[in-house]
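A.B. asks: this one's sequence-less:
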């Protein structure tokens, strides 16, 4: 077989071994060409919420494709997009009244940033500063890299990135420093918007903070007239899990106040943003099917059970000297290994990934941070297998010279 011409994301091809080829997906598993069944412990990068190829979502894609494919969404509309927007507004917190579609987490954040800056321009206010949280990650486009932590991910593109105001991560017992810093930026710099990853910073190392801090950040934003952008990359599904992981789709939800700043007979106040595949009908149908799964199946019970199992599994590592920290939020568990070299480029990361893959487990550590974010269909036995593998991996790391 000739070499592949595919350039894979977040992959250093000079040191990676041959990549397994997946021939079939089903439930929590990926089956390779040679028949291996790999347990998907990270929901294929956090998107496959219910498991692979959920029948209801697959059927929605198939049936919609018989009548609709991509339709330009400037000047036209269609039923799947209209129905999905109504469903999302019905599920969202009160006050979010408008839905703008895009096709990925990065683009949905770009939309939110552009909405915020355009809002202040349209109402005649000079606000243009964005406040961000230390160690955050919001995507790989220019705008989203600008509001993410400066790191190896974006060092090459520094000349293109715009300046932001950074507040410290609300670490345990230091949360007030974060709140005070944000209050100062909101007051003294008249921030246009603050962008946060609610409760869990994902690619920044699965760092977690309590809901009360999120609520307080929102309160400060509202008091100062600063717009609040919640990038639900880890704890919501307006991008990552909107279609249950079956097909790309994202949505940015906005208040009526934001929409009205653009609503005008003056066409120069239009929100000038789109992508070629905005509101793809097949993707919207998949998202509607996903919402129906949440409504019609015992998904909340599955999430509750999986959260309990994660918490119980993490408890066995509490106080374990092999780990600098273990933590859990909902169905997400993180295990931070106590090693000399930490961070995304820590040498232990690729070694751990290979260790897990050899055992038919798909786990992609963030450097020295092993995390589990499995689909809700994972059972107690499978989760126990993952926790046992982490125990074994920690022993091997400690024994390594």
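C.D. replies: Arrived safely. Computed from a prediction, not measured in an experiment: that's the story for all the values here. Residues are numbered from 1 along each chain as shown.

A.B. asks: use CA for all of it now, contacts and neighbours both
C.D. replies: Noted.

A.B. asks: surely residue 208 meets residue 201?
C.D. replies: Yes - look at residue 208 against residue 201 with C-alpha atoms under 8 Å: they come within range, at 6.4 Å.

A.B. asks: Neighbour count for these two, which is higher?
C.D. replies: residue 201 (25 against 22; other C-alpha atoms under 10 Å).

A.B. asks: now the residue nearest to the more buried one when sequence neighbours are not counted: how far from residue 333?
C.D. replies: Spatial nearest neighbour of residue 201, chain neighbours left out: residue 207 (5.0 Å); criterion: C-alpha to C-alpha, 6 or more residues apart in numbering. In this structure, residue 207 and residue 333 are 10 Å apart, going by C-alpha to C-alpha, to the nearest Å.

A.B. asks: Check it against this one:
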């Protein structure tokens, strides 16, 4: 569920085909009545099962499972907020995201990077084996993507647009 309200001037400032300028407002499933009902049921489950407390342990486990990806020599600015993970990748590939998504799919994962930034937002019910599959598959997809480079990655910093 989401809504974005702004003035025409602010909208115009972010309107661009370049991801770096875009205002990425996560509009998927906006206002969908079925999603609204599912959200209400989820809030009931949160109250009944103390899911948020349990998620602290799950997010710590996932952070440990993602440690090899976080430590990858081409990863910069690894970050986590609860069950949301992100990693910026140094790569000379202008279509890095498309290539990574293809390699992730070959690993059985639906992952959609934005530019040179990888994201993982696993479901709260992810178990240990599924977390390991996600972590191993994301790392394998990253290595496969970087193997397609024909020129070296930038020496320092993060590529433009990340």
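C.D. replies: That came through, no problem. In this text the structure is predicted, and so the values were computed from the model without any measurement.

A.B. asks: tally of neighbours for the residue nearest to residue 201 of the first structure?
C.D. replies: 21.

A.B. asks: Find me the equivalent region of the longest helix belonging to the second structure in the first structure.
C.D. replies: Criterion DSSP state H: the longest helix present in the second structure is helix 128-146. Using TM-score structural alignment, helix 128-146 of the second structure lines up with residues 380-398 of the first structure.

A.B. asks: For the matching stretch, buried residues please.
C.D. replies: 383, 386-387, 389-390, 393-394, 397 (16 or more other C-alpha atoms under 10 Å).

A.B. asks: Let me know the helix or strand that the residue nearest to the spatial centre of the second structure is in.
C.D. replies: When C-alpha atoms, centre = their mean is applied to the second structure, the residue found nearest the centroid is residue 119 (1.4 Å). Element membership of residue 119 of the second structure [criterion: DSSP states H and E] is strand 117-120.

A.B. asks: Counting by contacts, list what that strand packs against.
C.D. replies: Judged by 3 or more C-alpha pairs under 8 Å, 6 or more residues apart in numbering; DSSP states H and E, strand 117-120 of the second structure is in contact with strand 84-89.

A.B. asks: and the strand it packs on, which stretch of the first structure?
C.D. replies: So strand 84-89 of the second structure is aligned with residues 332-337, judged by TM-score structural alignment.

A.B. asks: which outside residues touch the matching stretch?
C.D. replies: 206, 307, 310-311, 314, 322-328, 368-374, 394 (C-alpha atoms under 8 Å, 6 or more residues apart in numbering).

A.B. asks: so how far does that stretch sit from its counterpart in the second structure?
C.D. replies: Once fitted to the second structure, stretch 332-337 of the first structure is off its aligned match by 1.3 Å on average (mean C-alpha distance after the TM-score superposition for the first structure).

A.B. asks: circling back to that earlier point, for the contacts of stretch 332-337 of the first structure, which ChimeraX command selects only the ones that are buried?
C.D. replies: Listed next is the ChimeraX selection for buried residues among the contacts of stretch 332-337 of the first structure, using 16+ other C-alpha under 10 Å:
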select :206,307,310,311,314,322,323,325,326,327,328,368,369,370,371,372,373,374,394
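
A.B. asks: For residue 224 of the first structure, grab the count of nearby residues.
C.D. replies: 15.

A.B. asks: I should have written residue 256 of the first structure there, sorry.
C.D. replies: Count around residue 256 of the first structure with other C-alpha under 10 Å applied: 12.

A.B. asks: Residue 148 of the second structure now?
C.D. replies: Neighbour tally, residue 148 of the second structure, other C-alpha under 10 Å: 12.

A.B. asks: Compute the first-to-last residue distance for stretch 309-323 of the first structure.
C.D. replies: 20 Å.

A.B. asks: Quick one: residues in contact with it.
C.D. replies: Counting contacts by C-alpha under 8 Å, 6+ apart, the residues outside stretch 309-323 of the first structure that touch it are 326-328, 330-333, 335-338, 380, 383-384, 387, 394-395, 398.

A.B. asks: Trace residue 62 of the second structure over to the first structure, please.
C.D. replies: In the first structure, residue 62 of the second structure lands on residue 310 (TM-score structural alignment).

A.B. asks: Is it correct that its match falls within a helix?
C.D. replies: Yes - assessed by DSSP: H, G, I helix; E, B strand; the rest coil, residue 310 of the first structure belongs to a helix.

A.B. asks: In the second structure, point out the residues matching the helix or strand residue 187 of the first structure falls within.
C.D. replies: Per DSSP H and E, residue 187 of the first structure falls inside helix 175-188. Across the second structure, nothing matches helix 175-188 of the first structure (TM-score structural alignment).

A.B. asks: If you count neighbours, what's buried in that helix?
C.D. replies: For helix 175-188 of the first structure, by 16+ other C-alpha under 10 Å, it's 178-179, 181-183, 185-187.

A.B. asks: Give the other helices and strands that it contacts.
C.D. replies: Partner elements for helix 175-188 of the first structure (3+ C-alpha pairs under 8 Å, 6+ apart): strand 165-167, helix 211-224.

A.B. asks: Translate residue 371 of the first structure into the numbering of the second structure.
C.D. replies: Per TM-score structural alignment, residue 371 of the first structure is aligned with residue 119.

A.B. asks: Could you report the separation of its match from residue 28 of the second structure?
C.D. replies: 16 Å.

A.B. asks: ditto for residue 18 of the second structure
C.D. replies: Distance from residue 18 of the second structure to residue 28 of the second structure, by C-alpha to C-alpha: 19 Å.
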